[in-house]
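>>> Give the three-dimensional model of this entry:
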Amino acid sequence: MLEIIAAVNKAVNDFIWGVPAMVCIIGVGLLLSFRTRFLQIRKFPYAMRTTAGRMFRKKDASDGSMTPFQAVCTALAGTVGTGNIAGVAGAIAIGGPGAVFWMWCSALLGMCTKFAEVTLAVHFRERSKTGEWVGGPMYYIKNGLGRHWQFLAVLYSLFGALTVFGTGNATQVNTIVTAIDTALTQYNVIGTDHIPTVNLVIGILCAMLVAMVLLGGIKRIGSVSEKLVPFMALLYVLLGLGVVVLNITRLPEVLASIVVGAFNPKAFTGGAIGSLFISMQRGVSRGIFSNEAGLGTGSIAHACADTKKPVKQGVFGIFEVFVDTIVICTLTALVILCSGTAVNYGTMAGADLTISGFTTTYGSWASIFSAVALCCFAFSTIIGWGLYGSRFVEFLFRTSKAVRPFLVIYSFVAILGATVNLDLLWNIADTFNGLMSIPNLIALLLLSGTVVKLTKEFFAKEDGRKLKK
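A predicted model of the protein is given here:
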């Protein structure tokens, strides 16, 4: 029975995450880019000033909301995960160094897609009965497209609710225990026979921590995210830059392999990968999977922001994709390629390849850092997706009373993730994740005119203020 389910799921998954999905996501990104006159490039300096330039400003949010910075940290918590470490490694192993170039291309379009998602989420959000701001694709479908499109909102929430347990929780905890087990066994702290017991303890601890954060509500989620995300990102960036600096002589060759390899993969993979399409497909799909532009999930966190300006919050979406893909994913690629660690092109690879890049440069102690980084990345993803799941459930059941029981169940799934094999669960969750993109992309297409209108009005006012000064 499980073999039949796996075979059916694989067929659906290959279709959803294959050429059709990439064409749709890239097509919507191009349409939005042209209609906003490539806002992500024209207003990139403004986006950096508005986001990175305001990071250290202290501001309290009103009840039932987060500060704009807490919102972007929570959204980054959901996107900056193990995919940034394991996913990029897999893209390089299967698609060659050129996959990184196509990942950059997908990020360039993804910046505008995510800008549109966040702008619409804030514009069409509403207050829940408990007084919290709620928004996201299901709400901009509901409030922006009218009753004839309500089924899309329901489908999006249903697919999302089914996805969170796998993509957002169980597989992330599984990554945590794998990283800790590897570090502990490498230094002979525990024997392999003790691993099941250690994994159970880790699962219980994760469940308790997740419950403590999520049951504390929006304020606690925002508070934890704004501390954890900058810390883990900065730590990873510093250690990653160290690898590049220590291997700086290899950098020109690596950059050449990324650009030239995008169009001629066999030149840098020893002939193991000779298909331009495979390189492109791996890079684009990994970029999309990492920054979630087109899936709409990040906009759910942004809708909680204490702001009255949808477009101003929208530029946080540009910043988010930039940090997730252009900075962190690129750094992961450079760690692998600059370190000189062996890459078996044409075969599957994961976090072990990235870890090898660090240990090749720094020594075996770097495996401990890698374990800490993976734990932080995975835990932040669990928190971010916990918020998303609560919004899906609240929308489906039309009451916030269903949220608390959901969060309790969601927390306990961490124990399952720490103790069982999750191959099939991961693949099914991956399929539902792809299915989520369909209603969202349709909504973005139909509401693109609203995005253009809001953007023009906002920047006309901004330019007017500058002229008065």
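>>> From here on, just use CA atoms for contacts and neighbour counts.
OK.
>>> ok, residue 284 - contacts?
Shown in contact with residue 284 (Cα atoms under 8 Å, 6 or more residues apart in numbering): 22, 99, 102, 103, 105, 106.
>>> Just among those, which is most surrounded?
residue 99 (35 neighbours; other Cα atoms under 10 Å).
>>> To check against the first, give me the structure of this:
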Amino acid sequence: MYEKIYDFVQSVDDVVWGWGMILLLLGTHVFLTIRTGFIQRKTITKGIPLSVSKEESADGEVSQFGALATALASTIGTGNIIGVGTAIALGGPGAVLWCWLTGVFGIATKYAESLIAVKYRVKTPDGRMQGGAMYALDRGLHMKWLGMIFAVFAGFASFGIGCATQVNAIAEVCSSNLGVPPVAVGIIIAVLTAFVIFGGIRSIASVCEKLVPFMALFYVIGCLVILGINHDFVIPAITTICRLAFADQGAVVGGLVGGGLRYAIQYGVARGLFSNESGMGSAPIAAAAARTKNPVRQALVSSTGTFWDTVVVCLMTGLVLVSTMMKTPELASGGIVDGGQLTTMAFSQIPYIGPFILVVGIITFAYSTILGWAYYGERCVEYFSGKIGLIPYRVLYIIVALIAPVIALDLVWLIADILNALMAIPNLIAVLLLSPVIVKETKKYVNNLDAVDDTPIPVIETGVGGKKNGKGKKR
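Got it, this is the predicted structure:
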């Protein structure tokens, strides 16, 4: 029975992640890169400095860095470690290049979707900021029905991409490396998650601000050590990745077998999206809660998330894995085809502490993702149900965390892939149709980032049929 279900889900995944979705996603990335005047060039010069600046007087719930940390918490997860390994195992080393390109061009899409999330955000009567693709579709395009569809898909996706896959990864690594029973892991994660998510965005952002910099730096140092160990194979790994990214099925370069152009693109783009979530519409939900003077300012901050997540972290993971495969022939000859096993073998090269670095990396990456996606799911549930749906959602989220260690991970990953694509479609419609607004706002503020947008933020009741309450408050 399970095999039939798995085969059916696999067939659905093949359809939604076919060439249509790939072209829509990459096409949007390229289109918005052109429309925004290659906004990626502002990432290092403006986006990163802004991400650590404070705007206490601006309207919002959390700092710009708090919103970015929450978004990074959800994006820097198992996709950066296990996901990249899975892409290489299924699509060949060439998938790393497509994953990286998805990140480079995806910076523009993350910028665009975050801009409209702040532009069309609203405030609840109790002072909480709400925003994201659902509000952009609703208020910007008057397509509330499509906003509802996005919210439903995102709400369900949070249980898969945000919770089940992450807890399962933690349970697997703790069981194999520390001997902790999976059931115990589920209980511990469920309890820790409950303590944080019941505190709302401020509680989540507070934890993420402390956790994200530590976990990213810790993991990157581990990758740099491995690349130092594999230094003779780093340049060959780069050339092999580039050549196999465009190779025919079964091509062999440097002892490594390519997965073929279609699979390299399919799994590279899919893992790139799973990793950085550009175009999926999730991270802008956190961006909408930030204290910021104008939409462009926070959009630049949010776009740095894709830079750190994919352009830096995923690329380093890819180089670590491919250089390890070239250094260790038995990996390249088909001895190991599982992404998690590839990563474990790579980190085992660091004497004594290699497995520990990987364990800490997976646990912290995954747990931060659990927190970030809990917030995304809450905002989506509140959009279509009002505050009445928040407590049931939180309880169900914790239950999923509790039982996730005994769920078949391969099926969960497939379902998460499908929900990612279904989320992305309405969000991409929003950024494409609102691209004139994105261009206008960019021209208005990109060279005048200290300008204050005094457009009133409407105060509304959330939920189906929510109505505007008052004339709104200026930013």
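>>> Give me the TM-score for this pair.
Remark: TM-score between the superposed chains equals 0.89 [TM-score structural alignment, normalised by the length of the first structure]; 446 aligned residues with a Cα RMSD of 2.3 Å.
>>> export the contacts of residue 284 of the first structure to JSON lines and tack on distance to residue 458 of the first structure?
Compiled in JSON lines, the contacts of residue 284 of the first structure are given as follows (distance: Cα to Cα, whole Å):
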{"residue": "22", "distance to residue 458 of the first structure": "31"}
{"residue": "99", "distance to residue 458 of the first structure": "36"}
{"residue": "102", "distance to residue 458 of the first structure": "32"}
{"residue": "103", "distance to residue 458 of the first structure": "30"}
{"residue": "105", "distance to residue 458 of the first structure": "27"}
{"residue": "106", "distance to residue 458 of the first structure": "26"}
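>>> Helices - which of these land there?
Within those, residues falling in helices by DSSP state H are 22, 99, 102, 103, 105, 106.
>>> Against residue 292 of the first structure, how distant is the last one?
Residue 106 of the first structure is 11 Å from residue 292 of the first structure, where distance means Cα to Cα, to the nearest Å.
>>> hmm, back to that, so which of the ones in helices among the contacts of residue 284 of the first structure is the closest to residue 255 of the first structure?
Distance ranking of these against residue 255 of the first structure, using Cα to Cα, places residue 99 first at 12.0 Å.
>>> Which parts of the stretch 51-200 of the first structure are strands?
Remark: strands assigned in the stretch 51-200 of the first structure by DSSP state E, counting those that start in this stretch are 126-127, 133-134.
>>> what do you get for the second structure?
122-123, 129-130, 252-253, 256-257 (DSSP state E).
>>> which one of those strands is the most hemmed in?
Comparing the strands of the second structure by mean neighbour count (mean count of other Cα atoms under 10 Å), strand 129-130 comes out on top with a mean of 27.
>>> Check what contacts it and list those residues.
Applying Cα under 8 Å, 6+ apart, the set of residues contacting strand 129-130 of the second structure is 60, 61, 121, 122, 123, 124, 285, 288, 289, 379.
>>> go with 7 Å
Here strand 129-130 of the second structure makes contact (Cα atoms under 7 Å, 6 or more residues apart in numbering) with 60, 61, 121, 122, 123, 288, 289, 379.
>>> aligned partner of residue 97 of the second structure in the first structure?
Mapped onto the first structure by TM-score structural alignment, residue 97 of the second structure lines up with residue 101.
>>> ok now do its match, which residues does it touch?
By Cα under 7 Å, 6+ apart, residue 101 of the first structure lies in contact with 258, 259, 262.
>>> who are the neighbours in contact with the first one?
What it means is residue 258 of the first structure. 97, 98, 100, 101.
>>> out of those residues, which is most surrounded?
Greatest neighbour count in the contacts of residue 258 of the first structure, by other Cα under 10 Å, goes to residue 100: 33 neighbours.
>>> Now for residue 54 of the first structure, how many residues are close by?
Neighbour tally, residue 54 of the first structure, other Cα under 10 Å: 12.
>>> Let me see the contact set for the alignment partner in the first structure of residue 64 of the second structure.
In the first structure, residue 64 of the second structure lines up with residue 68, judged by TM-score structural alignment. If you count contacts by Cα under 7 Å, 6+ apart, residue 68 of the first structure has them with 305, 306, 307, 313.
>>> From residue 304 of the second structure, how far out is the aligned residue in the second structure for the last one?
This points to residue 313 of the first structure. Using TM-score structural alignment, the equivalent of residue 313 of the first structure in the second structure is residue 298. From residue 298 of the second structure across to residue 304 of the second structure, the span is 10 Å (Cα to Cα).
>>> Kindly report the same for residue 395 of the second structure.
Taking Cα to Cα as the measure, residue 395 of the second structure falls 32 Å from residue 304 of the second structure.
>>> more neighbours, these two?
residue 304 (25 against 14).
>>> ok, of the contacts of residue 101 of the first structure, which one's closest to residue 369 of the first structure?
Residue 369 of the first structure lies nearest to residue 258 out of these, by Cα to Cα, at 26.6 Å.
>>> Looking for the alignment partner of the closest one in the second structure.
So residue 258 of the first structure corresponds to residue 241, using TM-score structural alignment.
>>> quick check: longest helix of the first structure.
Ranked by residue count under DSSP H, the longest helix found in the first structure is helix 366-397.
>>> and that helix, what other elements does it pack with?
helix 68-79, helix 150-163, helix 171-186, helix 195-214, helix 217-246, helix 351-362, helix 403-419 (3 or more Cα pairs under 7 Å, 6 or more residues apart in numbering; DSSP states H and E).
>>> how about the strands of the stretch 51-200 of the first structure in a markdown table, adding distance to residue 117 of the first structure?
Shown next, in a markdown table, are these (distance: least, Cα to Cα, whole Å):
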| stretch | distance to residue 117 of the first structure |
| --- | --- |
| strand 126-127 | 15 |
| strand 133-134 | 14 |
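>>> Can you check which of these gets nearest to residue 17 of the first structure?
strand 133-134 (28.7 Å).
>>> Give me the mean distance between that closest one and the second structure.
For strand 133-134 of the first structure, the mean deviation from the second structure after alignment is 0.6 Å (mean Cα distance after the TM-score superposition for the first structure).
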